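J.: what follows is a predicted protein model with its sequence.
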Amino acid sequence: MGKYFGTDGFRGEANKDLTVEQAYRVGRFIGHFYGKNPRDKKRCRVVIGKDTRRSSYMFEYALVSGLTASGADVYLLHVTTTPSVSYVVRTEEFDCGIMISASHNPYYDNGIKILNGRGEKLEDEVSDKIEEYLDGKYGEIAFALREQIGRTTDYAAGRNRYIGYLISVATRSFKGKKVALDCANGSASSIAKNVFDALGAETYVINNLPDGVNINVNCGSTHMEGLCSFVKENGCDVGFAYDGDADRCLAVDEDGKLVDGDKILYICGKYMKENSSLPNNTVVTTIMSNLGLYKAFDREGISYEKTAVGDRFVYENMQTNGHYLGGEQSGHIIFSKHATTGDGILTSLKIMEVILEKKESLKKLASEVEIYPQVLKNVRVKDKKAAQEDEEVVRKTEEISKRLGDDGRILMRASGTEPVIRVMVEAKTTEICESSVDEVIKVISERGLMS
């Protein structure tokens, strides 16, 4: 990760960690970089979407100013989802796309996600160059003059085409199904209900009245309690919750029980295998997926790969090895036949496909995975590398791993953004998890490694 750009773009508190001046300069560089060798000698074309945060408009205007000043033409999708920007970029031959969002973060944070011409997250070498320019190490960029100055176009039509694409993905009508959607007062508010209504569902929507400061507040995929209660109280067949920019989806069964990303991977992976649409018979997960998922995959004869945490790493593995399904426990699910990013609304459509084609409830489909209790604790340390490699800490984790055997696992990893070590244990009972994690933390403390 760089100084400004992490695994999911440039993110931080608006006007504190991420400023209007920085957004303007990002726009200046992007317009310059993609304008150097424009496709077929045409002008550089950039499409921009944003979520519902109050600061998203401010950053949109700053980016547009920078881009047009460097000679790029800008197309505005307005409030839309991250996957819709990705779709428009790759299907309509834009040089790149920009999504203004801090995903599941609080409203006062915001971010700039840049997608390349294939709708994928920007290559590190390009973000490194942007950082050089932000720090004054790249050199000056000339302003466009006269007819070379860029222009801005309203492009809501692009978002509508994405909605049409989502509708086309469905294999059956949703008529007769009561579906609840939690739009997190975010990007999905402008899209999700239109899709489910068009497919014939009896659609119930909550948290779809964004006011600039209520995005992700006690709602969406990071706060599932409201949707769980709503589904049960209103007799819905299924519920889906999205995050702020709708690249995540978590589900709720008819009893109001959570169906997380791991269970979604199992449900869709098993169905795809049964229909010969799971190339390499492999699903890509991260190291944080639950042990219960792997045991279920083993039982069904489905192979799996594990990557570092982050949907970017999941997609890179899928792209390199030709896999069609991958994702995270948090609900970032990627169907590479249809998308190059996680897409929450697409994920909910694929779950509906399994429910309808197999004629089974989500509760029944999800019951085949036994999720193991998991305890994760964060430990603030003086030096992450020293804590992870300390011989006594390593000895203790090996001892616990041997003790857990095939009925559990221990994982210790460093945070990418804080001086924190995360200690996670999965086992048959929460008590075993708690005591095992505490044993490791005690050794870290006794060795004087905690800050």
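T.: Structure received. This is a predicted model, so every value here is computed, not measured. Numbering: from 1, shown residues only.
J.: contacts, neighbours, all on C-alpha from now
T.: Fine.
J.: so who does residue 443 touch?
T.: For residue 443, the contact set (C-alpha atoms under 8 Å, 6 or more residues apart in numbering) comprises 392, 393, 396.
J.: my guess is it is in a helix, correct?
T.: Yes: using DSSP: H, G, I helix; E, B strand; the rest coil, the assignment for residue 443 is a helix.
J.: from residue 449, how far off is it?
T.: Distance of residue 443 to residue 449, computed by C-alpha to C-alpha, to the nearest Å: 9 Å.
J.: and what of residue 345?
T.: Counting by C-alpha to C-alpha, the gap from residue 345 to residue 449 is 44 Å.
J.: looking at those two, which one has more neighbours?
T.: It is residue 345, of residue 345 and residue 449, that has more neighbours when counted by other C-alpha atoms under 10 Å, with 27 against 19.
J.: so that one, which of the three states?
T.: Relying on three-state DSSP, one would call residue 345 helix.
J.: contacts only, for it.
T.: Contacts of residue 345 by C-alpha under 8 Å, 6+ apart are 166, 188, 192, 242, 246, 247, 249.
J.: cutoff 10 Å now
T.: By C-alpha atoms under 10 Å, 6 or more residues apart in numbering, the residues touching residue 345 are 81, 83, 163, 166, 181, 188, 191-193, 195-196, 240-242, 246-249, 351.
J.: close enough to count as contact, residue 168 and residue 196?
T.: No: applying C-alpha atoms under 10 Å, one finds residue 168 not in contact with residue 196, separated by 11.7 Å.
J.: before we move on, back to that, common neighbours of residue 443 and residue 449, please.
T.: Residues touching both residue 443 and residue 449 (C-alpha under 10 Å, 6+ apart) are 387, 390.
J.: burial count for residue 321?
T.: Quick note: residue 321 (other C-alpha under 10 Å) scores 13 neighbours.
J.: distance of residue 402 from residue 396?
T.: To residue 396, residue 402 is 10 Å away according to C-alpha to C-alpha.
J.: use this one as the comparison:
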Amino acid sequence: MGKYFGTDGFRGEANVVLTVEHAFKVGRYLGWYYGQEHKARIVIGKDTRRSSYMFEYALAAGLTASGADAYLLHVTTTPSVSYMVRTEDFDCGIMISASHNPYYDNGIKVINSKGQKLEAEVEAKVEAYIDGESGEIPLAKKEAIGRTVDYAAGRNRYIGHLISLATRSFKDVKVGLDCSNGSSSSIAKSVFDALGAKTYVINNEPDGTNINTNCGSTHINVLQEYVKENGLDVGFAYDGDADRCIAVDENGNVVDGDLILYVCGKYMKEHGQLKDDTIVTTIMSNLGLYKACDKIGMKYEKTQVGDKYVYENMVKNGFMLGGEQSGHIIFSKHATTGDGILTSLMLMEVIMETKQSLGQLTEEVKIYPQLLKNVRVADKKTARENPEVVKAVDAVAEALGDDGRILVRESGTEPVIRVMVEAATDELCEKYVTQVIDVIEKEGLIVE
């Protein structure tokens, strides 16, 4: 990770960590970098945060000052920006969003011409320019100055693309959508309405400060209650920029990323669409997913936490399906990034084609109770490799055997060690997590 750009772009509190000056400089550099041999074309999308407008204008000013043309998609989803970059020959795309973070945070995510996250070496060059380490770059003059283009039509093309992926009508299916007062508010209902669903929508009235507030995929209980109260067949909840999806079955039960991977993976395997019968997961996926996969002969890869690592594995091996428990699901035939609305459509395909409810499709998977606790430490590596801590972790692993697992890992963004246990009961999870944390504390590794 760089000084400003983390695993998911340049993110932080608006005008505190990420300022309007930062946005202008990002635009200035990208406009110049991609415009050295031709007039650069760069597409910009944003979510519904109040600060997104400010960053959109700052980025556009920087881009046009460097000679690039900035195409404005306005409020749209991160995956739609990725789609437009890939299909409309843009040099790069920029999404203004802090995903599932609170409204007062924001972020700048840059997407390369292949629709993937920007290469680390280019991010490093942007950072050097922000800090004044790479010298000044020329301002465009006369006819070389760029312009902004209203590109709402691009968002409509993306909506048309999603609709075209459906294999059959959703007529008479009662579908609930929680749009998180975010990016999906401008897209999701149109897609489901066009496909014939009886669409019930909540949290689709963004006001600039209510994005992710007690709604969406990070507050799934809201949709659970809504599905049960209205007798809906299925529900889908998205995060702020709609690259994640968490589903709810007809009984109000949560269907997270692990269960989505199972349902879609099994269906694709049965239809010869799953390369090597393999899905890609992260090390945080539930043990219940792996046990269910073993029963049906579906193989799995495990990567570090982060959709970036999932996608890298998929590209390297040509796999078709991968994702995270959080609902970042990648269908590589259709997208290069997680796409919440696309994920809903793929789940709907399985429901419609198998004529089974989502509850029936997931009943074969027994999800193990899981407990994760973060421990703030002085030095992550020292804490994780401490002999007594290692001994305590090994003892828990032995006690759990095949009926659970323990995972202790260093956070990539904070000075904390994450201790996670899966076991047959919540009580066992609590017991074993506490057992390991007590040893970390006894060894004097915890800081307040």
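T.: Yep, it's here. For clarity, every value in this text was computed on a predicted model and none was experimentally measured.
J.: quick one: TM-score?
T.: After superposition, the two chains reach a TM-score (TM-score structural alignment, normalised by the length of the second structure) of 0.99; 447 aligned residues with a C-alpha RMSD of 0.6 Å.
J.: what's the helix or strand for the counterpart of residue 193 of the second structure in the first structure?
T.: The alignment partner of residue 193 of the second structure in the first structure, by TM-score structural alignment, is residue 197. Using DSSP states H and E, residue 197 of the first structure sits within helix 192-198.
J.: mean shift between that helix and the second structure?
T.: Taking mean C-alpha distance after the TM-score superposition for the first structure, the mean distance separating helix 192-198 of the first structure from the aligned residues in the second structure is 0.2 Å.
J.: show me what that helix is packed up against.
T.: helix 156-169, strand 178-182, strand 202-206, helix 344-358 (3 or more C-alpha pairs under 10 Å, 6 or more residues apart in numbering; DSSP states H and E).
J.: turn those into a markdown table, including distance to residue 293 of the first structure.
T.: Listed next are these as a markdown table, based on distance: least, C-alpha to C-alpha, whole Å:
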| stretch | distance to residue 293 of the first structure |
| --- | --- |
| helix 156-169 | 26 |
| strand 178-182 | 25 |
| strand 202-206 | 30 |
| helix 344-358 | 17 |
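J.: mean neighbour count, those: which tops it?
T.: strand 178-182 (a mean of 26; mean count of other C-alpha atoms under 10 Å).
J.: mean deviation of it from the second structure?
T.: Mean deviation for strand 178-182 of the first structure: 0.3 Å (mean C-alpha distance after the TM-score superposition for the first structure).
J.: now the helices for the stretch 201-350 of the second structure?
T.: 221-230, 257-270, 287-296, 307-317, 340-354 (DSSP state H, counting those that start in this stretch).
J.: for the residue of the first structure most remote from its centre, what are its contacts?
T.: Here the first structure reaches farthest from its C-alpha mean at residue 146, the gap being 40.4 Å by C-alpha atoms, centre = their mean. Residue 146 of the first structure makes contact with residue 71, according to C-alpha under 10 Å, 6+ apart.
J.: which residue in the second structure aligns with it?
T.: Going residue by residue (TM-score structural alignment), residue 146 of the first structure aligns to residue 142.
J.: next: residue 137 of the first structure.
T.: Match for residue 137 of the first structure (TM-score structural alignment): residue 133.
J.: what sits against that match?
T.: Per C-alpha under 10 Å, 6+ apart, neighbours of residue 133 of the second structure: 125, 127.
J.: could you do residue 401 of the second structure as well?
T.: Per C-alpha under 10 Å, 6+ apart, neighbours of residue 401 of the second structure: residue 423.
J.: helix/strand/coil for it?
T.: Put simply, residue 401 of the second structure is helix when judged by three-state DSSP.
J.: now do residue 169 of the second structure
T.: Applying three-state DSSP: residue 169 of the second structure is coil.
J.: any idea how far the residue nearest to it when sequence neighbours are not counted is from residue 290 of the second structure?
T.: Leaving out its chain neighbours, the residue that sits closest to residue 169 of the second structure by C-alpha to C-alpha, 6 or more residues apart in numbering is residue 195, at 5.3 Å. Separation of residue 195 of the second structure from residue 290 of the second structure (C-alpha to C-alpha): 34 Å.
J.: again with residue 233 of the second structure
T.: 27 Å.
J.: which ones are touching the equivalent of residue 404 of the first structure over in the second structure?
T.: Aligned by TM-score structural alignment, residue 404 of the first structure pairs with residue 400 of the second structure. Taking C-alpha under 10 Å, 6+ apart, we find residue 400 of the second structure in contact with 394, 406, 421, 422, 423, 424, 428, 432.
J.: ok, now residue 218 of the first structure?
T.: 184, 207, 224, 225, 226.
J.: trace the third one over to the second structure, please.
T.: It stands for residue 224 of the first structure. In the second structure, residue 224 of the first structure lands on residue 220 (TM-score structural alignment).
J.: residue 257 of the second structure versus that match, what's the distance?
T.: Residue 220 of the second structure is 13 Å from residue 257 of the second structure, by C-alpha to C-alpha.
J.: mind listing the shared neighbours of these two?
T.: 246, 247.
J.: so the match of residue 193 of the second structure sits against residue 203, correct?
T.: Yes: between residue 197 of the first structure and residue 203 there is a contact under C-alpha under 10 Å: 6.3 Å.
J.: quick one on the thing from earlier: measure the match of residue 404 of the first structure to residue 394 of the second structure for me?
T.: Distance, residue 400 of the second structure to residue 394 of the second structure, by C-alpha to C-alpha: 10 Å.
J.: between those two, which contacts overlap?
T.: Common neighbours of residue 400 of the second structure and residue 394 (C-alpha under 10 Å, 6+ apart) are residue 406.
J.: so residue 376 of the first structure touches residue 435, yeah?
T.: No: the criterion here is C-alpha under 10 Å, and residue 376 of the first structure misses it with residue 435 at 11.5 Å.
J.: what's near enough to touch the aligned residue in the first structure for residue 155 of the second structure?
T.: Under the alignment (TM-score structural alignment), residue 155 of the second structure pairs with residue 159 in the first structure. Applying C-alpha under 10 Å, 6+ apart to residue 159 of the first structure gives the contacts 49, 76-81, 84-85, 87-88, 165, 190-191.
J.: likewise residue 159 of the second structure?
T.: Contacts of residue 159 of the second structure by C-alpha under 10 Å, 6+ apart are 80, 153, 186, 187, 188, 190, 191, 194, 341.
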